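Peer 1: one predicted model, sequence on top.
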Amino acid sequence: MTEKRKHIVLASGGTGGHIFPARALAEELISRNMDVTLMTDQRGEKYEQLFPGVKIVPVTSASPSVGGVLGKLVAGFKLLLGTLQSIFILRKLKPDVVVGFGGYPSMPPAAAASFLGVPLILHEQNAVLGRVNRLLSGMAKKIATSFHHTESGAREIASKMSFTGNPVRQEIIALHGRGYAEPTVKDPIKLLILGGSQGATVLSDVVPAAIADLPDSLQSRLHVIQQCRPEDLARVEAAYQKTSVTTTLAAFFDNVPELLNDCHLAITRSGASTIAELTVSGRPAILVPYKFAMDNHQLKNAENEVAKGAARLILQDEFSVTSLKGHLEDLFSHPDKLTCMARASAQLGEINAAQKLADMVAKLNKSTKSGTSRSNGKVAA
């Protein structure tokens, strides 16, 4: 008798920081002959190409973090409606495990899973447990973390945590172990500046001016690859035309793995996916955390990297022409420091995160297969 294929539901917020780890896990689960469904908000429809072989089911949700009192009331109603929808959907799907990746769109499916007695795993991408995952933590059987130390604020939550790492796409994993080519005093230096999915104006304001202040002997060796907001492109290009650097500027790059592989130093925000890609590829970085990130999680992410010697940190309020110029001149004049940072970064990279998370799913499913959570009949159609 053929064993029934396992069915795993992934519940995720609609932003890249939540979606990309979910995508990596989906690929791993499918490779293990499991069926996968993704439940997210309406933004999920644009991710269909990222999830081949995965059924995408939209659910109603909203964030109570915006819109004042009225916004909170409307969001609460939508989250309740989404939970009722999710109960109906999960009763039909009969999943073996639900994995939540954070973000408010993950809340209705995760809450529905708890109501129906379906084992729930949460995955936290950042170094501090996000608000949604904190709210759901009491319902979860396990919490997978991307950092060895993740702040949770409660001992009972910490006891559920296990380190898996943050799953990244296969194109990034392919970079692991390739090593780092330290630039000699005559080599071109490739500097990569990424500001997240929408770019970052503060990087466009500061980086060109800091580079313009570098000695011409360094400028002439620099190839700057910089992501800019569309509205910033013209002025950034004009600023670089006054320097001796070679530039490649764009609002979006679709070849980030190639750019990471070639770069000698990256200047980036410190979102969870960015940190994971930097460490798996083993690249040194200057991190500029987004100061309005929820619970200041980008700062916590960056501090983990700095503590291990993999990156340097400049707070956004201290990110000035003078401070950045000092770091760039120091690192480019002493490339052995870049090599040490690259080595430390590579040691932090977790290339088996998707496999470890999939193992956690399989183990939880096996341990609850004959448990009481399935014997109460709640999941039955």
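Peer 2: Received it, and whenever you're ready, just let me know what you need.

Peer 1: every contact and neighbour count from this point should use C-alpha atoms.
Peer 2: Will do.

Peer 1: contacting residues around whichever strand or helix holds L233?
Peer 2: Here L233 sits within helix 233-240, counting by DSSP states H and E. With CA atoms under 8 Å, 6 or more residues apart in numbering as the contact definition, helix 233-240 has outside contacts at S204, D205, P208, A209, A212, C228, T247, L249, A250, A251.

Peer 1: flag every buried residue along the helix or strand where A358 lies.
Peer 2: Using DSSP H and E, A358 sits in helix 353-368. Buried residues in helix 353-368, counted by 16 or more other CA atoms under 10 Å: A353, A354, Q355, K356, L357, A358, M360, V361, A362, L364, N365.

Peer 1: which helices and strands does it pack with?
Peer 2: Using 3 or more CA pairs under 8 Å, 6 or more residues apart in numbering; DSSP states H and E as the contact criterion, the neighbours of helix 353-368 among helices and strands are helix 16-31, strand 97-100.

Peer 1: could you rerun that using 7 Å?
Peer 2: Taking 3 or more CA pairs under 7 Å, 6 or more residues apart in numbering; DSSP states H and E as the contact definition, the neighbouring helices and strands of helix 353-368 are helix 16-31.

Peer 1: now the helices: where do they sit in the stretch 251-381 of the chain?
Peer 2: Taking DSSP state H, counting those that start in this stretch to define them, one finds helices in the stretch 251-381 of the chain at 256-262, 272-281, 297-307, 321-333, 335-348, 353-368, 372-375.

Peer 1: what angle separates the fourth one from helix 335-348?
Peer 2: Spelled out, that is helix 321-333. Computed by axes from the mean of the first three to the mean of the last three CA atoms, to 10 degrees, the angle separating helix 321-333 from helix 335-348 equals 90 degrees.

Peer 1: list the buried residues of helix 321-333.
Peer 2: Of all the residues in helix 321-333, those buried under the rule 16+ other CA under 10 Å are V321, L324, K325, H327, L328, E329, F332.

Peer 1: circling back: which of the contacts of helix 233-240 sits closest to S31?
Peer 2: Using CA to CA, the shortest approach to S31 within those belongs to A251, at 34.1 Å.

Peer 1: hang on, the closest one packs against C228?
Peer 2: Yes. Using CA atoms under 7 Å as the test, A251 is close enough to C228 to be in contact (4.9 Å).

Peer 1: neighbour-wise, which of the two wins?
Peer 2: Per other CA atoms under 10 Å, whichever of A251 and C228 has more neighbours is C228, with 26 against 17.

Peer 1: ok, now which ones touch the most centrally placed residue in the chain?
Peer 2: Most central in the chain under CA atoms, centre = their mean is S273, positioned 2.5 Å from the mean C-alpha point. When the contact criterion is CA atoms under 7 Å, 6 or more residues apart in numbering, the partners of S273 are G17.

Peer 1: how near is it to D317?
Peer 2: In this structure, S273 and D317 are 23 Å apart, going by CA to CA, to the nearest Å.

Peer 1: count the neighbours of F20 for me.
Peer 2: F20 has 22 neighbours, counted by other CA under 10 Å.

Peer 1: against G179, how distant is it?
Peer 2: For F20, the distance to G179 (CA to CA) stands at 25 Å.

Peer 1: included below, for side-by-side comparison, is a second structure:
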Amino acid sequence: MNFIVGHNRDRDSYQVPAALAEVSALETFVTDYYEGRGFSVPTLSHRRTPLIDASRVRQSWGAFAAQLPYEVKRRIKRSVDFPTVAVESRLGATIARVAAQKPEADLLLYSGSALQAFQGPSTGRRILFQYQVSPQFIVDTLSTVDDLQGVRPWLREAEELDPGMQEQHVAEVNLADSAVCASSFTKRGLIAQGMDPENITVAPYGGPRPERIPEDAAAGPTCSMLFVGQGIARKGLHILVEAWRRAALKNATLTLVTSRHDPEIEDFARGVPNINFVGRHSKQEVLARMRTADTLLLPSIAEGFGLVLSEALSQGCRLLASFNTGLVDMELPENLGVVVEPGSVDSLVEGLQRIADTYEPRRSYRDLVFDHSERLSWAGFRRKVRQGAGLPTEIGETARLEEGE
């Protein structure tokens, strides 16, 4: 039982193909670029994992080339949207060619680039990895649970502007035998699309092994809260700004690390005290912010999971996020994971006040945060992926000793 896996970039730290490689069930991994396979790009040297041998990788140069203009503009600080449709289409074409050459292989493909191979001559199983919420489910959710909908002309989502995304998603779901996703909220979207709940496996994302930080490393009188992600309405950033305004917390600060943000939301935040927009950060800079923050905030209206939740937990952060994120699947105690209603300003105000009221300057709860981070590991995610693929969930002792996080 060997699988072809396909996705773009180093999405999810290569954990899905790695899950299959651990039990010798990875036939081919198709991606845009993988270090050690062909020519080397120094700035992409991180694009590899010890769990996947480069000989198992097939690169899609079409997908790689489609991203180059975006990367050039991003590096000179110009705002530009990622060319999702072009990239996924070219990657999907490469995946389809590989699958046609090995029609007996099973397919475990990321949504957005699975359709062409699913339509091909493969006789193996077709499993969809649904990493983002179903497009129409995003549109429906944004239109029904946002307290501030229409207050300003917030940037619209790609799912609202491009009906083709939903059309492709419908076709992929209809052709899939089963699906794996990272959160219960994403599962709800698949069910709304017509997939049988019995054919959906929820595999909550894990995160890196925590580095336990001395208890006094974060001592201080101010509760530092942090948001990391795109500064857009789908992430609930406008709700967060208004809730922060109304909560008027004393001895608390909010830092917003945004890869890009809606200028309407930045303008909406003018005059609100103790909010600081700091813009795009490198991965190491984000982790450094997380290590000094008390709580990560992710009040998303619609979120596939929110990998920053696992990453922040590994750095010692408490978490506050909406029901429409992966926080509900992490099963944290209430003092470490505060869950709020998506799109609700009042619920978020209450959640922020709870965080501020329970803040301890020396953060004695940090050891418990690290304990839960170790429980919510990437290894556990990989086991659930194998379960969804019908493979043995446990790996051999030799592989276990060699596994990397």
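Peer 2: Sure, I can see it. Just so it is clear, the structure is predicted and the values come from calculations on it, not from any experiment.

Peer 1: from the buried residues of helix 353-368 of structure 1, which is closest to Q170 of structure 1?
Peer 2: Distance to Q170 of structure 1 across the buried residues of helix 353-368 of structure 1 (CA to CA) is lowest for A354, with 10.1 Å.

Peer 1: what do we get in structure 2 for the closest one?
Peer 2: For A354 of structure 1, the equivalent position in structure 2 is taken to be R382, counting by TM-score structural alignment.

Peer 1: before we move on, back to that, Throw the helices of the stretch 251-381 of structure 1 into JSON lines and include distance to E124 of structure 1, thanks.
Peer 2: As requested, these are exported to JSON lines (distance: least, CA to CA, whole Å):
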{"stretch": "helix 256-262", "distance to E124 of structure 1": "23"}
{"stretch": "helix 272-281", "distance to E124 of structure 1": "9"}
{"stretch": "helix 297-307", "distance to E124 of structure 1": "11"}
{"stretch": "helix 321-333", "distance to E124 of structure 1": "31"}
{"stretch": "helix 335-348", "distance to E124 of structure 1": "17"}
{"stretch": "helix 353-368", "distance to E124 of structure 1": "11"}
{"stretch": "helix 372-375", "distance to E124 of structure 1": "24"}
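
Peer 1: and of these, who's closest to S31 of structure 1?
Peer 2: Of all the helices of the stretch 251-381 of structure 1, helix 353-368 comes closest under CA to CA, at 10.4 Å.

Peer 1: how much space separates the nearest residue to P392 of structure 2 once chain neighbours are set aside from L309 of structure 2?
Peer 2: Closest residue to P392 of structure 2 apart from its sequence neighbours, by CA to CA, 6 or more residues apart in numbering: R386 at 6.5 Å. Between R386 of structure 2 and L309 of structure 2 the distance is 23 Å, computed by CA to CA.

Peer 1: now for the match of A354 of structure 1: which residues touch it?
Peer 2: Taking CA under 7 Å, 6+ apart as the contact definition, R382 of structure 2 lies against Q15, V16, A19.

Peer 1: cool, and R374 of structure 1?
Peer 2: With contacts taken as CA under 7 Å, 6+ apart, R374 of structure 1 has the following neighbours: G117.

Peer 1: and what of G199 of structure 1?
Peer 2: By CA under 7 Å, 6+ apart, the contact set of G199 of structure 1 is Q227, C228, R229.

Peer 1: let's see which of those residues end up in strands.
Peer 2: In strands, defined here by DSSP state E, the members of the contacts of G199 of structure 1 are Q227.

Peer 1: next, format the contacts of G199 of structure 1 as CSV and append distance to K55 of structure 1.
Peer 2: Listed next are the contacts of G199 of structure 1 as CSV, based on distance: CA to CA, whole Å:
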residue, distance to K55 of structure 1
Q227, 33
C228, 34
R229, 33
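
Peer 1: out of the contacts of G199 of structure 1, who's nearest T164 of structure 1?
Peer 2: Relative to T164 of structure 1, and with distances defined as CA to CA, the nearest of the contacts of G199 of structure 1 is Q227, at 30.2 Å.

Peer 1: aligned to the closest one, what sits in structure 2?
Peer 2: Alignment of Q227 of structure 1 against structure 2 is given by TM-score structural alignment, with V257 as its counterpart.

Peer 1: most neighbours out of the contacts of R382 of structure 2, which is it?
Peer 2: Counting by other CA under 10 Å, A19 has the largest number of neighbours within the contacts of R382 of structure 2, with 28 neighbours.

Peer 1: quick check: the gap between that one and R126 of structure 2.
Peer 2: A19 of structure 2 sits 17 Å away from R126 of structure 2, taking CA to CA as the criterion.

Peer 1: kindly report the same for A269 of structure 2.
Peer 2: Following CA to CA, the distance that separates A269 of structure 2 from R126 of structure 2 is 46 Å.

Peer 1: now do P163 of structure 2
Peer 2: Applying CA to CA, the value for P163 of structure 2 to R126 of structure 2 is 24 Å.

Peer 1: more crowded one of the two?
Peer 2: Using other CA under 10 Å as the criterion, P163 of structure 2 and R126 rank with R126 on top: 26 against 12.

Peer 1: which position in structure 1 pairs with the more buried one?
Peer 2: Residue correspondence to structure 1 (TM-score structural alignment): R126 of structure 2 is matched to L120.

Peer 1: surely its match and V99 touch.
Peer 2: Yes. The pair formed by L120 of structure 1 and V99 meets the contact definition of CA under 7 Å, at 5.9 Å.

Peer 1: all helices of the stretch 1-150 of structure 2, in order?
Peer 2: For the stretch 1-150 of structure 2, applying DSSP H, counting those that start in this stretch gives helices covering 15-21, 61-75, 84-101, 115-118, 135-142.

Peer 1: I'd like those written out as a markdown table, with distance to A158 of structure 2 added.
Peer 2: As requested, the helices of the stretch 1-150 of structure 2 are arranged in a markdown table below (distance: least, CA to CA, whole Å):
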| stretch | distance to A158 of structure 2 |
| --- | --- |
| helix 15-21 | 25 |
| helix 61-75 | 17 |
| helix 84-101 | 10 |
| helix 115-118 | 19 |
| helix 135-142 | 9 |
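
Peer 1: what's the closest of these to M195 of structure 2?
Peer 2: Of all the helices of the stretch 1-150 of structure 2, helix 135-142 comes closest under CA to CA, at 13.4 Å.

Peer 1: next secondary structure element downstream of the closest one?
Peer 2: Scanning onward from helix 135-142 of structure 2 (DSSP H and E), the first element met is helix 158-161.

Peer 1: now find how far off-centre that next one is within its chain.
Peer 2: Using CA atoms, centre = their mean, to the nearest Å, the mean C-alpha position of helix 158-161 of structure 2 is found 19 Å from that of the whole chain.
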